[in-house]
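1. Sequence first, predicted model second:
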Amino acid sequence: MATEHVLPIDDAQAPLPAGRLYWLRAGKLEVALAPAAGGRIAQIRYDGVDWLADEQQGGAATIAWGCYPMVPWAGRIRQGCFNFDGEAYALPTNFGAHAIHGVGFSRPWRIDSIDTDAAALSLVLPEDAYWPFGGVATQTVRVGPDRLELHLAVQAGERAMPAVLGWHPWFRKPDELLFAPNAMYPRDGEGIATLPLASPSPGPWDDCFINSAEVTLLSAGQRLQLRADTDHWVVYDGAPHATCVEPQTGPPDGFTLARNRLEPGQRLALHFDMQWQP
């Protein structure tokens, strides 16, 4: 699929329409891809039940609907500023005073391949003020009769770069969230994760946790189990219409708190699985 060059959205609260949807199906599971809207999943439907807040429920705000990839960082970068290899960088801010969720969730992704139950997408990362390091992001989406498998990766280009990956699903408010994390990153007055780790506090949450167990959502008589090959999870359940459960390879402000360096050509990947039971 060819896409024209589109400048990234500077305001994460600005509207971003879904554009054309591409449906993947297997058994009772249906998944709608919106590649033009940040390479996101616009809807997940299992046995007739919609699981994601759509663009109308999210007020069409770029940040607030579907399930989108966060690359090459996840969560907020404090005031858009970080240091890497002895240099100071200041990225444009798009969420108040901070830079949030990377550059992929507001840019069109290219469909590299698509079938009835699977698709592969890619995005060439910029080498400009929005992200000076370049690189390439890829994702695959695979649908089974009761399982959705997501794979997200970023590969550095000719320059070394920092990287944190994540998925940001906006699940329609579940009847129950089963979540028992081991620890959490406390937030400071700017709402940014800090160290040292602390014991988990009662919700409502907009926090990053260390969690080694699967997470379960119960809704409309269905059970959804979430697994990922990471122990960092962000949970946001303060919205009345949705709950976000986000696997990430590191914490928010990760370029400062948990530096992960990719050498030229090196790759970072994240697997995220969703499995339904009646």
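-> Okay, I see it.
2. C-alpha from now on. contacts and neighbour counts both.
-> OK.
3. Am I right that residue 39 is in contact with residue 105?
-> Yes: taking C-alpha atoms under 8 Å as the definition, residue 39 is a contact partner of residue 105 at 6.6 Å.
4. Could you tell me which residues touch both of the two?
-> Shared contacts of residue 39 and residue 105, defined by C-alpha atoms under 8 Å, 6 or more residues apart in numbering, are found at 68-69.
5. Could you look up the SS state of residue 150?
-> strand (DSSP: H, G, I helix; E, B strand; the rest coil).
6. can you pull out the strands in the stretch 101-250 of the chain?
-> 110-114, 118-124, 136-143, 147-155, 161-162, 166-172, 176-178, 183-185, 206-210, 215-219, 222-228, 232-236, 242-248 (DSSP state E, counting those that start in this stretch).
7. what sits up against the lengthiest strand in the chain?
-> What stands out as the longest strand in the chain, according to DSSP state E, is strand 267-277. Contact with strand 267-277 is made by 46, 146-156, 163, 165-167, 222-230, 247-249, 262, as judged by C-alpha under 8 Å, 6+ apart.
8. here comes the other one, which I'd like you to weigh against the first:
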Amino acid sequence: MQGLTFSDTNQQDYGLVTIRSGPFEASFSVMAGGRLLQLMHRAYGDVLVPMDEHPYDEHDWPKAGAFPLFPYHGRLKNAAVVTEQQSFQLRGNPYRGGDAMHGPAQRRPWRIDSHSSCTLSISLEYEADEEWPYDFKAHQHFSISDRCLDVGLSLVNTSDRPSPGGIGWHPYFAIASGVPLSCDAQQCWTLPPAGSGDSPAATPLESTSFGVDPQSKQLSNWSRASFLTSMGLVSLFRKSALEYLVLHRTATYACLEPVSHLSGAFSLPRDLRPTAGIRELAPGETMLGSISILVGP
């Protein structure tokens, strides 16, 4: 396993929580950004790359487990956000060339709202700071059964002004090299160079197979992504919203990230951002999305 939290604290401070049902078990760290640390099935083994409790730099997180993406995902070039009201210069990530990356929610302690043997609900009340200029409330709900982990996400604009926003989830699936990956997405997207003024372009996909090679793609109009293990199938299902899927595969893991907008969408001119999934949330408005991870036939 790889490293975990932001400082030298004990396990109780990490807010470690486990839910389970039959052979399926999920462990979380609420204090380390509302992360899922391990998703394990007794027959299938680790579904996600497991993550342990060693300290790590909050801006250089381990490639393991899964973490929430609020209120955006991907890079904010030069850590800048331009809205209809004004421009904001945010704090950049020193490991990402000064760009901001994947939102601040994964670097904040979350709160347990409810917890049972097979469910967990956690939330984050975010106050505007140098990493994001709007207040929001984020919520993650997890429910586990013998074969499935259900994940529900929500984002509420708690500011007194309109706010751009998005939601997503960033899991690192444990996939062996040489194992083909498939997805029923209908489109693959390309974003134009920053400052060009061009619109994002979508290319129709004619095959559901993405092979075995390392690759990074932005997909849309999808409902399932899956791969076969020696014990059977692992699948990610889209239940509601989260129309886009980031596919990022390396030699040791595969990220299948269900998200509400294209990565890099904030670099587009404001009038083109809706074509890339960016929404402007009115005060009190909510975004919702849900997915499931299934193991078995």
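-> Arrived safely, thanks for sending. Source: prediction; values computed, not measured.
9. coming back round to it: could you dump the strands of the stretch 101-250 of structure 1 into JSON lines with mean neighbour count and distance to residue 101 of structure 1 added?
-> Output for the strands of the stretch 101-250 of structure 1, formatted as JSON lines (neighbours: other C-alpha atoms under 10 Å; distance: least, C-alpha to C-alpha, whole Å):
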{"stretch": "strand 110-114", "mean neighbour count": "16", "distance to residue 101 of structure 1": "19"}
{"stretch": "strand 118-124", "mean neighbour count": "20", "distance to residue 101 of structure 1": "15"}
{"stretch": "strand 136-143", "mean neighbour count": "21", "distance to residue 101 of structure 1": "14"}
{"stretch": "strand 147-155", "mean neighbour count": "21", "distance to residue 101 of structure 1": "14"}
{"stretch": "strand 161-162", "mean neighbour count": "22", "distance to residue 101 of structure 1": "14"}
{"stretch": "strand 166-172", "mean neighbour count": "26", "distance to residue 101 of structure 1": "8"}
{"stretch": "strand 176-178", "mean neighbour count": "13", "distance to residue 101 of structure 1": "23"}
{"stretch": "strand 183-185", "mean neighbour count": "20", "distance to residue 101 of structure 1": "18"}
{"stretch": "strand 206-210", "mean neighbour count": "24", "distance to residue 101 of structure 1": "14"}
{"stretch": "strand 215-219", "mean neighbour count": "19", "distance to residue 101 of structure 1": "22"}
{"stretch": "strand 222-228", "mean neighbour count": "18", "distance to residue 101 of structure 1": "18"}
{"stretch": "strand 232-236", "mean neighbour count": "22", "distance to residue 101 of structure 1": "12"}
{"stretch": "strand 242-248", "mean neighbour count": "25", "distance to residue 101 of structure 1": "11"}
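10. in what helix or strand does the closest residue to residue 50 of structure 1 other than its chain neighbours lie?
-> With C-alpha to C-alpha, 6 or more residues apart in numbering as the criterion, residue 50 of structure 1 has its nearest non-adjacent residue at 5.9 Å, and that residue is residue 44. Taking DSSP states H and E as the criterion, residue 44 of structure 1 maps to strand 40-46.
11. Go through that strand and flag the buried ones.
-> Residues of strand 40-46 of structure 1 classed as buried: 40-44, 46 (neighbour count, 16 or more other C-alpha atoms under 10 Å).
12. Can you check which of the strands of the stretch 101-250 of structure 1 gets nearest to residue 195 of structure 1?
-> If you check each of the strands of the stretch 101-250 of structure 1 against residue 195 of structure 1 by C-alpha to C-alpha, strand 183-185 wins as the nearest, at 6.1 Å.
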